[in-house]
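# All I have is the shape, not the residue letters:
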């Protein structure tokens, strides 16, 4: 091989390695580092070079395979019929060329096309036997995918049983995340200081690959089914066209997108694509193009496929909607959980059908990673057609007058210290009395696991804040019946009940108050541990890091968070106001280890529905007299308290010979202790 060809081979090898790395980050790690447009450009460059030098094409080139390898942690699934990817068209000329190839193969036969929305999600296969869903898998590399049956079953738009029984049916579909769910998911992740998903497709892929199906269930995924893979239908033939297939799939109870059209020629195809290019922003989910398929299934069979793509279909990719503008300033806002979020103020510019004048920058790490400065000229787009986002800084346009941005050290809403806990991306306000966090803080303070104030739900809290009656949680203890009666939906009895419930909360155990304060990372269990160790909230206020870390179950992250909270002057002032109102800040004395009480040092497990006690009430009762509540049954369990419909924990207790008692037995044990 000549020196010129060797240099070209090295260039191609380097490009392949770069694409494979991006494939790995996207499909395996769910953490892409480039945009879809940048990825498409790399792939197009490689395809062009391999067309010019076909003797340099290798079997392991990214152009010769469909997608990424299955991820470890899931069983692999062999697809009966390969799930091929589609070739891409980026303009009218490429669609016309696709039509020319179809016509060249079909000759004088008449043909038409079905044009569908190209849903931006994750392709999956669903297999039904006798009408029952038995397996779900990702596309993977086209031949082998990942078994994600359990996760797919959490998606409510996927029927577990078809409307009509069929011997065997494998269908293909696209799982996606609606735009609103994508925004909400990223908002929650940002508040927790977790990495953000780049777009709805990345979010859907990450959600389906969760090893815990409960996480998938909470992500509000959905699906559109678009085609048939393998099928065995004795006595019933398959539909003869793709348009009929979509109707038939819908009749089985499968979710099919209604936005598709039968087009007589490529001119109608192009017109329909243009219509949706203009309308796509109005959809509640993201699309990144259109899919064009020859309608007749016999003609699809005649056209065949290459090793990686069908010759009877093509994807028309919409051009990226981006615009250039200038960052005039970077400001920060305080979220309802105290997260400080930087936002770029931009020269107004039109993107995806609307005028954009600001873009969220999420956190300081992203600003540093992209090197965004005040005064920079930048390229922006809408992530998921919704969220304005800075894609790239045009550093060649810098004049030297641009300014670096730094996160504030004091909260702009209340002046409290702003901290960034180790291991988190988010900066947070430490002020418990911060007005920006007031609503969320009040709702948490009154919640069942915290101060458990009956009648003080989100709607009432909102009324109190809007009426100016409450500026922080200590103001709750100033409320009067007369003040409440001036609000809507309050009558004498409801007002009296709420004031009484607030007054009663003063007698709550200390651990409830510690949890109610909303200290970052301090949940109900940590609050109980802190209350038991310190015995008095005033001692906890002055604890140092060394003392906190020495406590069993309290790690460096909780210790750091407690210290940051307690050293903030406004938080200390708030606690003093609560003390002045008579709120209990002292823990009850724990039962003496040698007192002989029946639950001292005993481990109990609760199962089934209890008649008189709620689950958290029973737990608190047991712990109050020295017992410990566990979530699982083992040989070390002393009692299993069984209510109605006890389930597997009861069965395991019987198997292990653990003593099973009823709710009345538990109450008798507790009474005998006093």
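Done, it's in. Please read these numbers as outputs of a predicted model, since none were measured by experiment. Numbers count the residues shown, from 1 in each chain.
# When you work out contacts or count neighbours from here on, use the C-alpha atoms and nothing else.
Will do.
# Near residue 20, how many other residues are there?
Per other C-alpha atoms under 10 Å, the neighbour tally for residue 20 reads 16.
# just checking, it touches residue 60?
No - applying C-alpha atoms under 8 Å, one finds residue 20 not in contact with residue 60, separated by 10.1 Å.
# helix or strand for residue 118, which one?
In the assignment (DSSP states H and E), residue 118 maps to strand 113-119.
# So what touches that strand?
For strand 113-119, the external contacting residues (C-alpha atoms under 8 Å, 6 or more residues apart in numbering) are 174, 176, 242-243, 257, 259-266, 269, 272-273, 285-295, 315.
# what do you get if the cut-off is 7 Å, keeping everything else the same?
174, 243, 259-264, 269, 286-295 (C-alpha atoms under 7 Å, 6 or more residues apart in numbering).
# Report the buried members of the residues you listed.
Neighbour-count burial (16 or more other C-alpha atoms under 10 Å) is assigned, among the contacts of strand 113-119, to 174, 243, 260-263, 269, 286-295.
# Return the subset of those lying in strands.
Taking DSSP state E, the ones among the buried ones among the contacts of strand 113-119 that sit in strands are 174, 260-263, 287-294.
# this is the comparison structure:
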């Protein structure tokens, strides 16, 4: 072997190891370290070298592998035929080469294609039998994937039952909308947790959970784009002969389909589609990392077949990422509602992906140290998920000689209190609590926000005016404000003061769950607040709840229970809640209708097992109602189980109940028993 061949062999080995490493980061850990474009460049280089030097080519090369490893703890689903990936093209010339190649293989001058937006999410394969969802799996390595059936059932946009009794296996993409991604990352950052790099990783991390409750708590959605196979004879299968017909059929039976697909009869029409969505994709609420161009005729797809990794009849056109170089003018530290210190890079304004950017999140100290971002550096920025500006990397060849590593503050920049980093957290927190003006400000803004107490007219600017005037020093002071107080504020006239005073008064009637959410306990979002309100019924009972009482509620774990008990035991918080009660705020849950002293807790102390699927309401709603009535929803049947409520296909729990002679009720029998006690379900 010549010295040149040795160098080539070494480079090929290096590329294979690098690609394998980044595959693991992307598919298995959902924590990529490089952009798609950088990854594609590595693959393209490896493919080029393997073609030029076939003696080093391997059938087991990493470029022939699909997806990542399967987590056996989730259960394994095998695929036949395999679930393939797609070959990528990156410009018009490569796309035209693909178009011509397909035409040559089919001996056609103008083959017809269907063009679709390529959703940047997690690929799933779902099976329906006679119109009912029976199995869902991730793509995995293409030969087998992880069983995520229970998690997929938590995604509202994926129907459990179709409009037609079809039996088929379909493929789609689970994704997280951009708006949901921003809200999730903001919440995680506020709670001191690591943030997701982009919506794709957030979706993957949310779906690949051992606990379906975590998936249910994330706002996931899905689009479907392929009928992989019909699993039994169907009148529909012979009627669907093209890809665009398949998409229309999926939509007809009730499955979500990305609506912007197009049937193209020429290469010019394909390029029109490419150019249109290269700019317009930024208007969507979901990420697209490219387009998929598929031969429309399904019978001709079968003729062309596939390689070990990808079909010959389709290709992915990847949009180029937009990264822009700019200067870091400063690094600012802001303090959030729960005391988290968040660093932000202040940038020389620059145009990125359609907007002018002057600030970019640095998330936490670890990110700053890992990327070695310094004031005065020139950095490349992009929009994560094309939404949130972030610093990608430092261009160290342009670093001025006077720069120094950034030192995270040891005291709060807003109040001077010590900052601490708790074990297992990525963020530092101010220890000043409500004595910290920054935390107080954020707490007031959150309390008045639309999803909390919804006090119209009390946004950030009004909160700043009230704080600067010394009119409020904590949350309950809001309800002591009078019109004459508001008239003292700049830009407040008679009408605006009256409107805000009325809005404050109206907010007193907001539900208990809204109030619990508004108080701003760590880890208590809207869903958990609703669970706490329906389970305990009154603020008084919630305040008296023990750590064990909270853990007895489905979907409430140790972290939430500890946070609630800690918050409600602090003297200042207890005083604020007592004052809110005396000022007239609602302290009783809306679902306790006609019985506000809680005598409707007819299932108090009873351990109840719910098994199977239900018709009149979703299972999770039934379990929440049982908890509201005082019952404890258990996951297994024992001699202490008071009753088992059995729906359709109840499984082994029903047999265990029969063996232990535990009372078994059908869904309807349980509702009738509650009705005889004068209790009916109220959402």
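Structure's in. What do you need? Values in this document were obtained by computation on a predicted structure and should not be read as measured data.
# of the ones in strands among the buried ones among the contacts of strand 113-119 of the first structure, closest to residue 477 of the first structure?
Closest approach to residue 477 of the first structure among those (C-alpha to C-alpha): residue 287, at 51.9 Å.
# if I pick that closest one, what's in contact with it?
117, 118, 119, 120, 280.
# so the last one, which of the three states?
The reference is to residue 280 of the first structure. Counting by DSSP: H, G, I helix; E, B strand; the rest coil, the backbone at residue 280 of the first structure sits in helix.
# Identify the residue of the first structure aligned to residue 86 of the second structure.
By TM-score structural alignment, residue 86 of the second structure lines up with residue 86 in the first structure.
# pretty sure that match is touching residue 315, no?
Yes - using C-alpha atoms under 7 Å, residue 86 of the first structure is in contact with residue 315, at 6.0 Å.
# The lengthiest helix in the first structure vs the second structure, average distance?
Longest helix in the first structure, counting residues (DSSP state H): helix 3-23. Taken against the second structure, helix 3-23 of the first structure registers an average deviation of 2.4 Å after superposition, with mean C-alpha distance after the TM-score superposition for the first structure.
# ok, now how distant is residue 278 of the second structure from residue 261 of the second structure?
14 Å (C-alpha to C-alpha, to the nearest Å).
# swap in residue 155 of the second structure?
23 Å.
# Residue 401 of the second structure now?
Here the distance between residue 401 of the second structure and residue 261 of the second structure works out to 52 Å (C-alpha to C-alpha).
# And for residue 180 of the second structure?
Relative to residue 261 of the second structure, and taking C-alpha to C-alpha, residue 180 of the second structure is found at 24 Å.
# can you check residue 64 of the second structure too?
With C-alpha to C-alpha as the criterion, residue 64 of the second structure and residue 261 of the second structure are 28 Å apart.
# now do residue 627 of the second structure
45 Å.
# Could you do residue 515 of the second structure as well?
From residue 515 of the second structure over to residue 261 of the second structure (counting by C-alpha to C-alpha), the distance is 44 Å.
# And for residue 496 of the first structure, the neighbour number?
By other C-alpha under 10 Å, 16 other residues sit near residue 496 of the first structure.
# before we move on, back to that, helices or strands up against the helix or strand following the strand holding residue 118 of the first structure?
The helix or strand immediately downstream of strand 113-119 of the first structure is strand 122-129, counting by DSSP H and E. Strand 122-129 of the first structure sits against strand 132-138, strand 168-176, helix 200-208, with contacts defined as 3 or more C-alpha pairs under 7 Å, 6 or more residues apart in numbering; DSSP states H and E.
# with the second structure superposed, average distance for the last one?
It refers to helix 200-208 of the first structure. Counting by mean C-alpha distance after the TM-score superposition for the first structure, helix 200-208 of the first structure comes out at 1.1 Å.
# what does that helix rub up against?
With C-alpha under 7 Å, 6+ apart as the test, helix 200-208 of the first structure has contacts from 30, 120-122, 151, 175-177, 179, 182, 197, 216, 219, 221, 384.
# cool, the second one as well?
Counting contacts by C-alpha under 7 Å, 6+ apart, the residues outside strand 168-176 of the first structure that touch it are 119-130, 200-201, 204, 221-233.
# Give the PyMOL command for selecting the buried subset of these.
Typed into PyMOL, the line below selects the buried ones among those, using 16+ other C-alpha under 10 Å:
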select buried, resi 119+120+121+122+123+124+125+126+127+128+129+200+201+204+221+222+223+224+225+226+227+228+229+231
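# Please enumerate the strands of the stretch 551-674 of the first structure.
603-607, 628-630, 639-642, 659-661 (DSSP state E, counting those that start in this stretch).
# I'd like the ones you listed written out as a markdown table, with mean neighbour count and distance to residue 489 of the first structure added.
Formatted as a markdown table, the strands of the stretch 551-674 of the first structure follow (neighbours: other C-alpha atoms under 10 Å; distance: least, C-alpha to C-alpha, whole Å):
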| stretch | mean neighbour count | distance to residue 489 of the first structure |
| --- | --- | --- |
| strand 603-607 | 23 | 38 |
| strand 628-630 | 17 | 40 |
| strand 639-642 | 23 | 40 |
| strand 659-661 | 15 | 44 |
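# Looking at these, spot the one closest to residue 350 of the first structure.
Of the strands of the stretch 551-674 of the first structure, nearest to residue 350 of the first structure by C-alpha to C-alpha is strand 628-630, at 56.8 Å.
# And for residue 487 of the first structure, nearest residue in space, chain neighbours not counted?
Using C-alpha to C-alpha, 6 or more residues apart in numbering and skipping the chain neighbours, the partner closest in space to residue 487 of the first structure is residue 463 (7.4 Å).
# Other residues contacting the host helix or strand of the one you found?
Take DSSP H and E as the rule and residue 463 of the first structure turns out to sit in helix 458-466. Contact partners of helix 458-466 of the first structure, identified using C-alpha under 7 Å, 6+ apart, comprise 439, 442, 443, 470.
# can you check stretch 467-482 of the second structure too?
Stretch 467-482 of the second structure is contacted from outside by 440, 444, 466, 501, 504, 576, 579, 580, 583, using C-alpha under 7 Å, 6+ apart.
# Write a ChimeraX command that selects only the buried members of those.
For the buried members of the contacts of stretch 467-482 of the second structure, the matching ChimeraX selection, counting by 16+ other C-alpha under 10 Å, is:
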select :440,444,466,501,504,576,579,580
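# the helices in the stretch 201-350 of the first structure, which residues?
Ranges of helices within the stretch 201-350 of the first structure are 213-217, 242-251, 266-279, 297-303, based on DSSP state H, counting those that start in this stretch.
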